[in-house]
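# With the sequence up front, the predicted model follows.
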Amino acid sequence: MGMPSRPLSTSSILVALAAVVMMLITARMGLWQLDRAQQKLALQAAIESQAKASPLSAALLPDNEADAQAQWHRPVTLRGRWQPAATVFLDNRQMRGRPGFFVMTPLILPDGTAVLVQRGWVPRDQLDRTRLPDVPTPAQDTDIQGRMAPWPSRLTQLGEDTPGVIRQNLDAQEYAREMALTLRPFSVQQTAGPQGDGLLRDWPVPAVDVHKHYGYAGQWFTFCAMIAGLYVWFQIIRPRRRRSPH
């Protein structure tokens, strides 16, 4: 006859519950990372699809944030007149690993509304950060090519910006009120401009690193398997070996 089974002690039950809980948590984290990878792949597909779409004209520009978001990264061709007096240099913005400014100028469309154009990037003067380059801005009507983009990202700052040419962040509503503009609910990243205007336009796109998420998922699933293996060894196999007669 086999050895009589021993009733489970309170400590054994608690260890079993703890192991099950940790296995569920680590497995769930692994599945979450796989889901994040799928989301990133869907985002990449959407970006590539939008980039290949036909350019939007002024007549087809969205009027609300929801419609604008559906058009992110789509090419756009606009004609309008720059408003250089409303130009703002956004500080602490990087391009190709260098600190500098994003040059932001509204373009007034024929219907009177304005689109904030991220015209490009310029480096910061290393000796005097308040010294700004002279960015050529045509006075006549201008055709620009770009892509639909959200409002520039907000950086962490202490206190609030004071009105001026150099700013850390730009609030859309406050800026529109300050400059007396009827702003569209998006911005445009200019992708081409006059030769020799001194602006870089190597705009970053959202990072889609799915391999990172696959790696994290593998780590979580490994933890889950390790917990299961350790529980089986220390709570089942090892105790049985100790009790078995030699």
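Cool, got the structure. Residues are numbered from 1 along each chain as shown.
# C-alpha only now, for contacts and for neighbours.
Fine.
# which other helices and strands contact the helix ranked longest in the chain?
The helix spanning the most residues in the chain, taking DSSP state H as the definition, is helix 10-51. Taking 3 or more C-alpha pairs under 8 Å, 6 or more residues apart in numbering; DSSP states H and E as the contact definition, the neighbouring helices and strands of helix 10-51 are helix 210-232.
# give me the element the most centrally placed residue in the chain is part of.
Among the residues of the chain, the smallest C-alpha distance to the mean C-alpha position (C-alpha atoms, centre = their mean) belongs to residue 206, namely 5.2 Å. Under the criterion DSSP states H and E, no helix or strand holds residue 206.
# Distance check, it against residue 38.
15 Å (C-alpha to C-alpha, to the nearest Å).
# residues making contact with stretch 86-101?
Stretch 86-101 is contacted by residues 102-106, 121-124, 164-170, 179, 200, 202-203 when judged by C-alpha atoms under 8 Å, 6 or more residues apart in numbering.
# Any buried residues in it, and which?
Using 16 or more other C-alpha atoms under 10 Å as the test for burial, stretch 86-101 gives 86-95, 99-101.
# try stretch 171-183
Buried-residue list, stretch 171-183, by 16+ other C-alpha under 10 Å: 172, 176, 181, 183.
# correct me, but residue 169 touches residue 158?
No. Between residue 169 and residue 158 no contact is recorded; they are 11.1 Å apart, counting by C-alpha atoms under 8 Å.
# Which one's more surrounded, those two?
residue 169 (19 against 6; other C-alpha atoms under 10 Å).
# how close does the closest residue to the more buried one other than its chain neighbours get to residue 105?
Sequence neighbours aside, residue 154 is the residue nearest to residue 169 in space, at 5.7 Å (criterion: C-alpha to C-alpha, 6 or more residues apart in numbering). Residue 154 sits 17 Å away from residue 105 when distances are taken as C-alpha to C-alpha.
# Between those two, point out the one with more neighbours.
Between residue 154 and residue 105, counted using other C-alpha under 10 Å, the more crowded position is residue 105 (22 against 10).
# Next, the contact list for that one, please.
Listed by C-alpha under 8 Å, 6+ apart, the contact partners of residue 105 are 82-84, 86-88, 116-119.
# Is it in a helix, a strand, or coil?
Taking DSSP: H, G, I helix; E, B strand; the rest coil as the rule, one finds residue 105 in the strand state.
# if I look at the nearest residue in space to it that is not next to it in sequence, how far off is residue 133?
Computed as C-alpha to C-alpha, 6+ apart, the closest residue to residue 105 that is not its neighbour in sequence is residue 87, at 4.4 Å. Relative to residue 133, residue 87 is positioned 12 Å away (C-alpha to C-alpha).
# repeat for residue 44
Counting by C-alpha to C-alpha, the gap from residue 44 to residue 133 is 35 Å.
# put this beside the first:
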Amino acid sequence: MGSPSRVWRLSTGLLLLVTVSVFSILVKLGFWQLDRAVQKQQWQTTLTARQAASELDYAAFINLGNAEPLTGYRINVTGTAVNSQILLLENQVYNGQVGYLAYQIFEITTTQPWLLVELGFVAANKDRRILPDLMPLPLTPYQLIGRVYQRQTNPLSDQLYVEEFTVKNREIIRFQNLNLVALAEKIGHELAPAVLQPDVTPNMNLAKPWTPIPLSAHKHQGYALQWFTMAAVFLSLMLWLGWKTFKPKNEAVKT
């Protein structure tokens, strides 16, 4: 066994190492949240500018999708529904209610990718086997004006997990993740890289949730304050613990 002074030095070193390591991690997490807040503020500024800009035509929209994220841009196109098929993205929540985001696929021109158009939010039945009874948009030309969005792919779960149903002679596809590449493979036709949320849809009054920034800059600032507070409390606690634990031993060693 080592001498008391050696044990004391080892214990002090270990306590110091733990204190510095944990304190550094907590502070870094705080600064990371502050950095995320700045990014969100910049993104919000970009979204505001895009909303105020002129509407894009479909060709400009498609070309732009090859160069940068598209969320927030507004487009003005005329398209026709490809079919009466309704697509339902499940596990959505709006105003505390669980449900689906409903979509329909439109053709803008015969040579360009099809466009996925959001019809809006519809509440889900408690019984998953009972699907919403939605009337699709008519298979006639329709002017579509609205904003577009893209969703980040979840690296832990990006599969469609498709289920297909027929309700009142209408086909319904229910899926779990808005993966446009996988969805395009499923339907056998290329899709535009973003979804259109039109300002108005005929004969429909469904809510249209708009959450391009799930966590605001203020949220990140609040989280940063929590991390910094935790760092300060932890440091104070460890200093107090070190003083209570090692001060008597330190005095004993000196004597």
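Noted; the coordinates are in hand. This structure is a prediction, so every number in the text was calculated from the model and none was measured.
# Now the TM-score, please.
Here the TM-score for the pair of chains, by TM-score structural alignment, normalised by the length of the first structure, is 0.76; 237 aligned residues with a C-alpha RMSD of 3.6 Å.
# Regarding the closest residue in space to residue 109 of the second structure that isn't next to it in sequence, which helix or strand does it belong to?
Excluding its sequence neighbours, the residue lying closest to residue 109 of the second structure (C-alpha to C-alpha, 6+ apart) is residue 79, at 7.4 Å. With elements delineated by DSSP H and E, residue 79 of the second structure resides in strand 74-81, which encompasses its position.
# residues of that strand that come out buried?
Judged by neighbour count (16+ other C-alpha under 10 Å), strand 74-81 of the second structure contains these buried residues: 74-77, 79-81.
# what range in the first structure matches that strand?
Aligned by TM-score structural alignment, strand 74-81 of the second structure corresponds to residues 75-82 of the first structure.
# The matching stretch vs the second structure, average offset?
Plainly put, stretch 75-82 of the first structure ends up 1.0 Å away from its match in the second structure on average once the two are laid over each other (mean C-alpha distance after the TM-score superposition for the first structure).
# So what's the gap between that stretch and the chain middle?
Here stretch 75-82 of the first structure shows a centroid-to-chain-centroid distance of 25 Å under the convention C-alpha atoms, centre = their mean, to the nearest Å.
# Can you give the contact residues for it?
50-58, 105-110, 137-148, 188.
# how about residue 121 of the second structure, what's its match in the first structure?
Under the alignment defined by TM-score structural alignment, residue 121 of the second structure is paired with residue 121 of the first structure.
# now swap in residue 180 of the second structure and tell me
Matched by TM-score structural alignment, residue 180 of the second structure corresponds to residue 172 in the first structure.
# For residue 20 of the first structure, see how far away its match is.
As for residue 172 of the first structure, its distance to residue 20 of the first structure is 50 Å (criterion: C-alpha to C-alpha).
# Same question for residue 10 of the first structure.
15 Å.
# Residue 125 of the first structure now?
In this structure, residue 125 of the first structure lies at 59 Å from residue 20 of the first structure, with C-alpha to C-alpha as the measure.
# what does residue 43 of the first structure give?
The spacing between residue 43 of the first structure and residue 20 of the first structure, counted by C-alpha to C-alpha, is 35 Å.
# go on, residue 149 of the first structure?
According to C-alpha to C-alpha, residue 149 of the first structure and residue 20 of the first structure sit 46 Å apart.
# So between the two, which is more surrounded?
For residue 149 of the first structure versus residue 20, the count of surrounding residues by other C-alpha under 10 Å is larger for residue 149: 23 against 15.
# so who does the more buried one touch?
Residues counted as contacts of residue 149 of the first structure (C-alpha under 8 Å, 6+ apart) are 72-73, 186-189.
# okay, those residues in CSV with neighbour count and distance to residue 62 of the first structure next?
As requested, the contacts of residue 149 of the first structure are exported to CSV (neighbours: other C-alpha atoms under 10 Å; distance: C-alpha to C-alpha, whole Å):
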residue, neighbour count, distance to residue 62 of the first structure
72, 19, 11
73, 23, 13
186, 24, 9
187, 24, 11
188, 29, 12
189, 26, 16
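# Next, see which of those residues are matched by contacts in the second structure.
Checking the contacts of residue 149 of the first structure against the second structure (both residues aligned by TM-score structural alignment, their matches' C-alpha atoms under 8 Å), the contacts still present are 72-73, 186-189.
# and the helix or strand harbouring residue 91 of the second structure, how far from the first structure on average?
With elements taken from DSSP H and E, the one containing residue 91 of the second structure is strand 86-94. Per the superposition on the first structure, strand 86-94 of the second structure and its aligned residues are separated by 3.0 Å on average (mean C-alpha distance after the TM-score superposition for the first structure).
# what about the match of residue 121 of the second structure, helix or strand, and which?
According to DSSP H and E, residue 121 of the first structure maps onto strand 114-123.
# a strand runs through residue 173 of the second structure, doesn't it?
Yes. Counting by three-state DSSP, residue 173 of the second structure falls inside a strand.
# Report how many residues lie close to it.
Counted with other C-alpha under 10 Å, residue 173 of the second structure comes out at 16.
# likewise residue 42 of the second structure?
Using other C-alpha under 10 Å, residue 42 of the second structure is surrounded by 13 other residues.
# now do the one 4 residues further on
In terms of burial, residue 46 of the second structure registers 14 neighbours under the definition other C-alpha under 10 Å.
# same question, residue 231 of the first structure
Residue 231 of the first structure is flanked by 17 other residues according to other C-alpha under 10 Å.
# Pull up the gap between the spatially closest residue to it that is not a sequence neighbour and residue 225 of the first structure, please.
Across the structure, with C-alpha to C-alpha, 6+ apart as the measure, the residue nearest residue 231 of the first structure apart from its sequence neighbours is residue 19 (6.9 Å). Computed as C-alpha to C-alpha, the residue 19 of the first structure to residue 225 of the first structure distance reads 11 Å.
# cool, residue 188 of the first structure as well?
Relative to residue 225 of the first structure, residue 188 of the first structure is positioned 49 Å away (C-alpha to C-alpha).
# Do I have it right that residue 162 of the second structure meets residue 173?
Yes. Residue 162 of the second structure sits in contact with residue 173 when judged by C-alpha under 8 Å, with a separation of 6.6 Å.
# what's the overlap in contacts for the two?
Between them, residue 162 of the second structure and residue 173 have no joint contacts when contacts are counted by C-alpha under 8 Å, 6+ apart.
# before we move on, back to that, quick check, nearest of the contacts of residue 149 of the first structure to residue 211 of the first structure?
Of all the contacts of residue 149 of the first structure, residue 211 of the first structure sits closest to residue 73, with 23.2 Å by C-alpha to C-alpha.
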